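K.L.:
structure for this input, please:
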Amino acid sequence: MKQLLDDFLQQLALMRSGSKATQQAYRHDITQFIDYCAKEGVSSPQDVDIYVMRGFIASLRSGKKAITNRSLARKLAALRSFYKYLLLHDHVTVNPFASLKTPKKANHLPAFLMINEIQDLLNSIIKDGEAAVRDRVMIELMYACGLRVSETAGLTIFQIDFANRLLRITGKGRKERLVPFYPSIGKQLKNYIDVARPMLLKHKKHSFVFVNMRGDQLTERGVQDILKRRALAAGLNQTLHPHMLRHSFATHLLDNGADLRTVQELLGHQHLSTTQIYTHISIDRLKQVYHEAFEKEGD
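P.N.:
So this is what the prediction gives:
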């Protein structure tokens, strides 16, 4: 079955269907299923039936690291797509995952930073070297434009329109979106590209905006490590991961009156329902609305 998986992933790459991260997740999830089948003596995709599927799901649900509904839904989506491919190419006669219900995902409110925490984080970065200049503008850009970690690491100079203050971002599913940035961050970004970035490049030639100390493209892992280190230095009381800046971007926009459709476009969400999770309001905003309402009652 692993050869069929390789063929499936190769077709995804040729069709440019899904990001590299999606393809890697598909490989991991489907390989996990293939390994389970091998342990159960199932070597052909045609031999997978409802009992094999139930056994696989049960194996994921058991043990100390029981899988969440969200992760299970992702794995089932990967297997559904894989079997759709197998069915299309006559490797199987039925897609056993097509009728399998997707578990409901728990609606966990996304963690985000308050505006004062964002300011504390940015102000804690003393721009005393090329790496510090890079870190400062990268973190602010991620927050101010709601960028994913993959979009940040993959950002090239050609995607920046300084004249119109816009980023041209290619997001999930190769969907393009235009995201504006404000003048002060434009100046910081220009200064980084003109002064600090050439020092980091060490004469290497490529168009990636954010560069590591060896002059190569900063990886997603590199971005994550910088955020953790900078958050610790700033004294934040929580671990900072890249998506928290994106969550903060969406939350602060909505708190300040942006409509849901606009936030959807800026985030690059395909479905409005994905954006709706950000309609939670910060405690400070709730207190403000509460006090304003009762002050009017007291007049």
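K.L.:
only C-alpha atoms for contact and neighbour calcs from this point on.
P.N.:
Noted.
K.L.:
from Ile34, how far out is the nearest residue to Leu122 once chain neighbours are set aside?
P.N.:
Leaving out its chain neighbours, the residue that sits closest to Leu122 by C-alpha to C-alpha, 6 or more residues apart in numbering is Arg136, at 6.2 Å. Distance of Arg136 to Ile34, computed by C-alpha to C-alpha, to the nearest Å: 44 Å.
K.L.:
packing partners of the host helix or strand of the residue nearest to Leu122?
P.N.:
Per DSSP states H and E, Arg136 falls inside helix 130-145. Secondary-structure packing of helix 130-145 (3 or more C-alpha pairs under 8 Å, 6 or more residues apart in numbering; DSSP states H and E): helix 115-123, helix 183-191, helix 197-201, helix 242-255.
K.L.:
quick one: contacts of the helix or strand following it?
P.N.:
Counting by DSSP H and E, the next helix or strand C-terminal to helix 130-145 is helix 149-153. Residues outside helix 149-153 that contact it (C-alpha atoms under 8 Å, 6 or more residues apart in numbering): 138, 142, 169-171, 208-210, 217-220, 223-224, 242-243.
K.L.:
again, only this time at 10 Å
P.N.:
For helix 149-153, contacts defined as C-alpha atoms under 10 Å, 6 or more residues apart in numbering pick out 19-21, 138-139, 141-142, 146-147, 155, 169-172, 208-211, 217-224, 241-243, 245-246.
K.L.:
also stretch 58-77?
P.N.:
Stretch 58-77 has contacts (C-alpha under 10 Å, 6+ apart) with 25-26, 28-30, 32-33, 36, 52-55, 57, 78-80, 82, 97-98, 100-107.
K.L.:
next, the distance between the ends of it.
P.N.:
Start-to-end, stretch 58-77 (C-alpha to C-alpha) is 17 Å.
K.L.:
circling back to that earlier point, now, the contacts of stretch 58-77 that are in helices?
P.N.:
Among those, the ones falling in helices (DSSP state H) are 25-26, 28-30, 32-33, 36, 52-55, 57, 78-80, 82.
K.L.:
sorry, back to before: in ChimeraX, how would I select the buried members of the contacts of helix 149-153?
P.N.:
In ChimeraX syntax, the buried subset of those is picked out as below (16 or more other C-alpha atoms under 10 Å):
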select :19,138,139,141,142,146,147,155,169,170,171,172,208,209,210,211,217,218,219,220,223,241,242,243,245,246
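K.L.:
next, the structure of the following sequence, for comparison with the previous one:
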Amino acid sequence: MGRPSRHKIYNEIYIEEAINYKNHLLILGLNKVTCQARYLYLKEFFSWLEALQIYQLQEVTTVEVANYYNYLLQRKSTRTGQNIKQKSIHDHMRNLQQYLGYLLEIGTIKISPASHLKFSYPNEKVERIIFTQNEIQELYKASNEQEKAILNIAYGCGLRVGELSLINKEDIRFTENLLIVQKGKNSKRRIIPINTKVAEELQNYLESQEENKNKAIFLNSKGQRMQEWTFNSTLKTLIGKTKFGQRFSTEELNKIGIHSLRHSIATHLLENGMKIEQVQTFLGHSHIESTEIYTHINQNQINEIQR
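P.N.:
Prediction:
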């Protein structure tokens, strides 16, 4: 879900609206990470309105919604300096449409300026960075204690970065060798088996962190729960310590994050003979089509070898 928002808002109405909407989403039971992302999306929209000197929600028309879409099309990512991805634009606009629908429901506005707009999911091809099994071994060999624990959960359990951030000590059941994701995508709960070696290494890591009284497993340098961007940064640092990591260009490195470990374990499980339905359950995919992408990746790798 990215780094903290750099978009400041000063209008008290907008500040209160953003907080109220976030609380509304939390009451609906959405994942905390999702609620935070939508809150930041809304803050950016409000910041954009303030720049246009629009300070009342009732002044927002279809023209402003269309102009905001055009603004997103041209906006640069603060991380890469490139235009933000189509998926991100889609997420921004869907959130805005849902927020305006929420205002309509509670009577703040009489007509939603985005009610007739349709935002189809983009067909943008997502490039997946897949580590080989040998490269994963290199990462383990180069890792310190904390980095190895991150690898054991992110790669070994196939967690999304948002799930990794939310994992607590109580979510690892060492007597049963299980890890419980309390709230995954769409707030789904799933149980993941972990092997004995991983369980022992995680238990040793937690015992070495006895001074950590926080319920979170991973803390940042300030002693607070580690967030998504810090996990991704930590992985990039670890990659830089390996021989294969030295070959990555800055552009390639920017595409790598914790999700690359999830893509990798999915591919490796299929390579090692696990049935696709089992991989689907392991990853927490609602639809088999989401898992099938990894069978395509395998076939592409075979085709590359045959050339």
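K.L.:
what's the TM-score here?
P.N.:
Superposed pair, TM-score by TM-score structural alignment, normalised by the length of the first structure: 0.81. Supporting alignment: 279 aligned residues with a C-alpha RMSD of 2.8 Å.
K.L.:
which one of the helices and strands packed on helix 130-145 of the first structure is the most hemmed in?
P.N.:
helix 242-255 (a mean of 21; mean count of other C-alpha atoms under 10 Å).
K.L.:
counting by contacts, list what that one packs against.
P.N.:
If you count contacts as 3 or more C-alpha pairs under 10 Å, 6 or more residues apart in numbering; DSSP states H and E, helix 242-255 of the first structure packs onto helix 115-123, helix 130-145, helix 149-153, helix 220-234, helix 260-267, helix 283-298.
K.L.:
quick one: Ser260 of the second structure and Leu151 touch, right?
P.N.:
No: the criterion here is C-alpha atoms under 10 Å, and Ser260 of the second structure misses it with Leu151 at 11.2 Å.
K.L.:
joint contacts of these two?
P.N.:
Common neighbours of Ser260 of the second structure and Leu151 (C-alpha under 10 Å, 6+ apart) are 158, 235.
K.L.:
and the helices and strands packed on helix 130-145 of the first structure as TSV, adding distance to Leu86 of the first structure?
P.N.:
Shown next, in TSV, are these (distance: least, C-alpha to C-alpha, whole Å):
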stretch	distance to Leu86 of the first structure
helix 115-123	48
helix 183-191	47
helix 197-201	45
helix 242-255	34
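K.L.:
kindly provide the distance from the residue nearest to Leu122 of the first structure to Ser99 of the first structure.
P.N.:
Arg136 of the first structure is 49 Å from Ser99 of the first structure, by C-alpha to C-alpha.
K.L.:
who has more neighbours, the two?
P.N.:
Arg136 (22 against 8; other C-alpha atoms under 10 Å).
K.L.:
tell me the contacts of the counterpart of that one in the second structure?
P.N.:
Counting by TM-score structural alignment, Arg136 of the first structure lines up with Lys148 in the second structure. Shown in contact with Lys148 of the second structure (C-alpha under 10 Å, 6+ apart): 139-142, 154-155, 198, 201-202, 205, 238.
K.L.:
next: Ile153 of the second structure.
P.N.:
Ile153 of the second structure touches 159-160, 163-164, 167, 179, 194, 198-199, 202, 261-262, counting by C-alpha under 10 Å, 6+ apart.
K.L.:
again, but for Asn237 of the first structure
P.N.:
By C-alpha under 10 Å, 6+ apart, the residues touching Asn237 of the first structure are 117, 231.
K.L.:
and it, how far from His252 of the first structure?
P.N.:
20 Å.
K.L.:
with Ala38 of the first structure instead?
P.N.:
Taking C-alpha to C-alpha, one finds Ala38 of the first structure at 49 Å from His252 of the first structure.
K.L.:
likewise Gly171 of the first structure?
P.N.:
For Gly171 of the first structure, the distance to His252 of the first structure - C-alpha to C-alpha - is 21 Å.
K.L.:
equivalent analysis for Pro96 of the first structure, please.
P.N.:
Applying C-alpha to C-alpha to Pro96 of the first structure and His252 of the first structure gives a distance of 43 Å.
K.L.:
next one: Ser43 of the first structure
P.N.:
For Ser43 of the first structure, the distance to His252 of the first structure - C-alpha to C-alpha - is 51 Å.
K.L.:
do Ala73 of the first structure as well
P.N.:
Ala73 of the first structure sits 29 Å away from His252 of the first structure, going by C-alpha to C-alpha.
K.L.:
can you check Leu200 of the first structure too?
P.N.:
Leu200 of the first structure is 33 Å from His252 of the first structure, by C-alpha to C-alpha.
K.L.:
over to Leu189 of the first structure?
P.N.:
Here the criterion is C-alpha to C-alpha. By it, Leu189 of the first structure lies 22 Å from His252 of the first structure.
K.L.:
and what of Val137 of the first structure?
P.N.:
Counting by C-alpha to C-alpha - Val137 of the first structure and His252 of the first structure are separated by 19 Å.
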